[in-house]
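no sequence for this one, just the structure:
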């Protein structure tokens, strides 16, 4: 079985000494997240985040004119900007590795002019600030990640097995994932290995899979280059990670994991007109939202009881069913799987087509673009798709006898990042409430981030609208009734839920049992959403 250390057209990771030399060179050159930001300055760094290279290029050219140019300008120019550099520049900037070492690792290739070289890959600094608490490595330490060059660095059509780098989706999943310590973790569709970086901070062992051999070659290179920070023994890497080639869950059939994460290639692409053959790296080769459906239905089989999975995805919503968008997802879910799905955005078929045709960055001729656009619309129409939803999915293989958790909600406003710790707390609150035999005996207090907002007409005696707002986590807003507002105002931990409800019933002259039952039900929801916190749980 291949160890993916020498995959054609991917960086090579067999030579441990050479990788260590490169890491030392990059660190000495200050080619780190903070080092690059300081070198470029705020404006040029911000432009680079937008894939605008010119300000950074000007900074590199200015540095080349300095009496003693800083070494950092060369790796920035080479890997971030895709510019050609000379052998003497490379040897001076990265003296341990040198030009020949970079060629041996597959990080550069010869330029058209003799004695010049250009990047064969994108190699950039990365920091793992995701709110995790693992002890492996430095939580905010300097790491480096290789991936394929983007179209802004090397114009042209991306290869079918293009290996994506650090994008907004991968960062979102990293911030979304709950970072509790686990034994075995699965990174399904690893790409260049970003999620494995994060998982190794709190998992004893990570299995990373991908349908692309090149992706696994990039992943192994990245893990081995950053071995000390990720607590990997270069002589025995299998103690910390395993790489598997294959589609979806096939490579791990019959195995069980405590945690699975996936940023799958979920983009919906028409399977006609050649479009479906161009973008395996982003659609996984399946039609419609089939790849998300397959994972939602199948992940339970590779999870231990109580094991969880977190993933990103999009899903088709039939025309006229926008208010009932969760129905298709519920059909995919096995009976024994808990689910919490947060829909963050929806797009119409034309909007979806425009976004992904723009993402392809192919500079097509007008007629070719029009044909591709029409292909998207015809594909969606063939399945009566009205909109496409985007969001995140948290799944859990339910333990026998546990209360089912099924939650589907739209949250389109900005939320706190990383949100993983808040999702973890919310799930633990659900489990606590499910196990609570009598909420009336519990003492509650208002969470520290919660504020109250009142609106009333000028001159009105009482507010017409009272809102409870969260300043942290998912930043929900709850519309309050008069009695629920009174209840929350009394939640300082002194009185039990039952005592406060009884006092409000007497004050409002509502002795009927239904009043207390309805109020406790509303209180339960406030606990689940984190507005109210039990004194002990």
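Sure thing, it's come through. If you're wondering where the values come from, they're calculated on a predicted model, not measured in any experiment. Numbering: from 1, shown residues only.

alpha carbons only for contacts and neighbour counts from here, please
OK.

separation between the nearest residue to residue 152 once chain neighbours are set aside and residue 150?
Closest residue in space to residue 152, ignoring its immediate chain neighbours: residue 51 at 6.5 Å, by Cα to Cα, 6 or more residues apart in numbering. For residue 51, the distance to residue 150 equals 9 Å [Cα to Cα, to the nearest Å].

what does residue 514 give?
For residue 514, the distance to residue 150 equals 62 Å [Cα to Cα].

okay, these two: which has more neighbours?
residue 150 (22 against 10; other Cα atoms under 10 Å).

so which strand or helix has residue 229?
Here residue 229 is covered by no helix or strand, with elements defined by DSSP states H and E.

need the three-state assignment for the spatially most central residue of the chain.
Here the mean C-alpha position of the chain is nearest to the C-alpha of residue 173 (Cα atoms, centre = their mean), at a distance of 1.4 Å. Following DSSP: H, G, I helix; E, B strand; the rest coil, we place residue 173 in the helix state.

surely it touches residue 264?
No - using Cα atoms under 8 Å, residue 173 is not in contact with residue 264; the gap is 10.7 Å.

joint contacts of those two?
311-312 (Cα atoms under 8 Å, 6 or more residues apart in numbering).

ok, the closest residue to residue 415 other than its chain neighbours to residue 393 distance?
Nearest non-adjacent residue to residue 415, counting by Cα to Cα, 6+ apart: residue 474, 5.0 Å away. Distance of residue 474 to residue 393, given as Cα to Cα: 15 Å.

ok, structure two:
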């Protein structure tokens, strides 16, 4: 367990009376997701998500800059927009805590002109959980758009695109013990507490664990934690990758690891690495080690979900390397969401840490990226999500690698879970002919034909939710789908179609049922017995929002 007395430049979590005062003042200022959204308006919120603060500054000015009349605007300017406040104004906005209390917690520091500056980003964050809406405040380091200069090497990332993606991708289910590997400021752990009896959160950065502990204690009530017995529900451990949990088993593992591929140098020091994104290993070795090592900590039936980058060698399929990392005794389902070239990849991550602010260093770093990829014959870099499972008896064996670059229904996690459940159902029902099927509620059919043509030339089945797949149907399969209303078994429908079409060839019926099984696996058809459940009437169960 990381010490409650945090290191320099990280929020302090050993002053419970100050944490209570902070929570009181933030609540009194109505510092919530919805209130901030209303104050800023849609355009300023959208700009802020792109790290552009000018519209938000204009919105807070338009709402009035007097802290006594508009305390919410002052809090937004201070913590979200990192603008200084005079001491009197800060005292007005935080009457219970005061400027010195903010300083004691490591949240504010004196400015040169006698005012005060935020030392961290502190923002509201909310989501819909199974037992109702949750709303908390999350502290992290100030980002590049909030402070000058290159980010510090031990920068603690806030609620970024990757962390939100993992939250939306994770299939939520009630579990005994869960692991958040590479917790950062704690986002994944906050969500795990809603459906795991016990959580272990690890990070290689002591400073990141200090932020996570601060956030847990600040929001103990909302997260259902006893601040005096934090370890009863969650443990914070320091260490690299799986080292802190060696020999333990988990029902669920989630990880947003430092997967960024970064050129290595012979004289490289730890302080030269950005710990939130750079694992210190060459190429995609960190993700490779994690994918290969995770099965050792999965209990029977346990699952792991993580994000990652992987290198794609020239002339090779994108999934070839990723598949080689997966051990034969676990299931794998990997979805590649994006693929970029070496140059675009370099530009993305150099800009991420504001390294373009030093032109000379930027040029050298860009060239190093290109040389590093070229040395390994890397033609492209993929980004996506990895799902692993140590299968229990009776569960399906999954070996699925697919590229989906179109927009998916978010959160995708519930749909992913439903897809795995359908695969398990198919494994338990090998004779599909005896089963009754219905068309999923989000499925529509499209028919295209030439003007004047008697029959359609193209028949498409589309999903309106979830993975939003589109599949091309044969006339026979379209007829099968149209008859799936739960009244007849799949075998009865296949036999009726064979008679109607005069198909007496031996392979027609089993071939049609095999195609129908694929439609079940993809979620176009669902078992009639589960049609009212999550496999058919799936509605998003998580609403991730942040100011």
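Arrived safely. These numbers come from a predicted model, not from an experiment.

send over the TM-score of the superposed chains.
The TM-score (TM-score structural alignment, normalised by the length of the first structure) is 0.95; 528 aligned residues with a Cα RMSD of 1.7 Å.

so who does the residue nearest to the centre of the first structure touch?
Per Cα under 8 Å, 6+ apart, neighbours of residue 173 of the first structure: 195, 262-263, 310-312.

repeat that with 10 Å
Residues counted as contacts of residue 173 of the first structure (Cα atoms under 10 Å, 6 or more residues apart in numbering) are 130, 194-195, 261-263, 310-312, 392, 418-420.

in the stretch 151-300 of the second structure, which spans are helices?
Ranges of helices within the stretch 151-300 of the second structure are 161-169, 187-192, 206-218, 285-293, based on DSSP state H, counting those that start in this stretch.

before we move on, back to that, the residue nearest to residue 152 of the first structure and residue 45 of the first structure, how far apart?
For residue 51 of the first structure relative to residue 45 of the first structure (Cα to Cα), the value is 10 Å.

more crowded one of the two?
residue 45 (19 against 15).

just confirm that one is within a helix.
Yes - membership of residue 45 of the first structure in a helix is supported by three-state DSSP.

residue in the second structure matching it?
Under the alignment by TM-score structural alignment, residue 45 of the first structure pairs with residue 45 in the second structure.

from memory residue 456 of the first structure sits against residue 467, does it?
No - using Cα atoms under 10 Å, residue 456 of the first structure is not in contact with residue 467, being 11.7 Å away.

between the two, which one's more packed in?
residue 467 (15 against 12).

which of the helices of the stretch 151-300 of the second structure sits most buried?
Among the helices of the stretch 151-300 of the second structure, the stretch with the highest mean neighbour count (mean count of other Cα atoms under 10 Å) is helix 206-218, at a mean of 26.

mean deviation, that helix versus the first structure?
After superposition onto the first structure, the mean distance of helix 206-218 of the second structure to its aligned counterpart is 0.4 Å, using mean Cα distance after the TM-score superposition for the first structure.

which stretch of the first structure lines up against that helix?
Going by TM-score structural alignment: helix 206-218 of the second structure matches residues 213-225.

in terms of neighbours, single out the busier of residue 474 and residue 393 of the first structure.
residue 393 (22 against 18).

before we move on, what SS does the residue lying closest to that one once chain neighbours are set aside have?
Nearest residue to residue 393 of the first structure, sequence neighbours excluded (Cα to Cα, 6+ apart): residue 341, at 4.5 Å. Put simply, residue 341 of the first structure is strand when judged by three-state DSSP.

residue in the second structure paired with residue 341 of the first structure?
Matched by TM-score structural alignment, residue 341 of the first structure corresponds to residue 334 in the second structure.

ok, its match touching residue 387?
Yes - Residue 334 of the second structure lies in contact with residue 387 (Cα under 10 Å); the separation is 6.1 Å.

spit out the residues that contact those two alike.
Joint contacts of residue 334 of the second structure and residue 387 (Cα under 10 Å, 6+ apart) are 305-307, 400.

buried subset of these?
Neighbour counting over those (16 or more other Cα atoms under 10 Å) leaves 305-307 as the buried ones.

still on that earlier bit, tell me the one of the shared contacts of residue 334 and residue 387 of the second structure nearest residue 77 of the second structure?
Nearest to residue 77 of the second structure among those: residue 307, at 32.6 Å, using Cα to Cα.

residue contacts, the closest one?
162-163, 165-166, 169, 254-259, 287, 334-336, 383-387.

kindly report the same for residue 257 of the second structure.
162-163, 180-184, 203, 241, 275-279, 286-287, 290, 306-309.

ok, now residue 90 of the first structure?
Shown in contact with residue 90 of the first structure (Cα under 10 Å, 6+ apart): 71, 74-75, 78, 97-100, 102, 116-117.

mind putting these into CSV with neighbour count and distance to residue 214 of the first structure?
Shown next, in CSV, are those (neighbours: other Cα atoms under 10 Å; distance: Cα to Cα, whole Å):
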residue, neighbour count, distance to residue 214 of the first structure
71, 21, 30
74, 25, 26
75, 26, 23
78, 24, 21
97, 25, 23
98, 21, 24
99, 22, 23
100, 13, 22
102, 22, 18
116, 16, 26
117, 21, 22
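
done for today, thanks.
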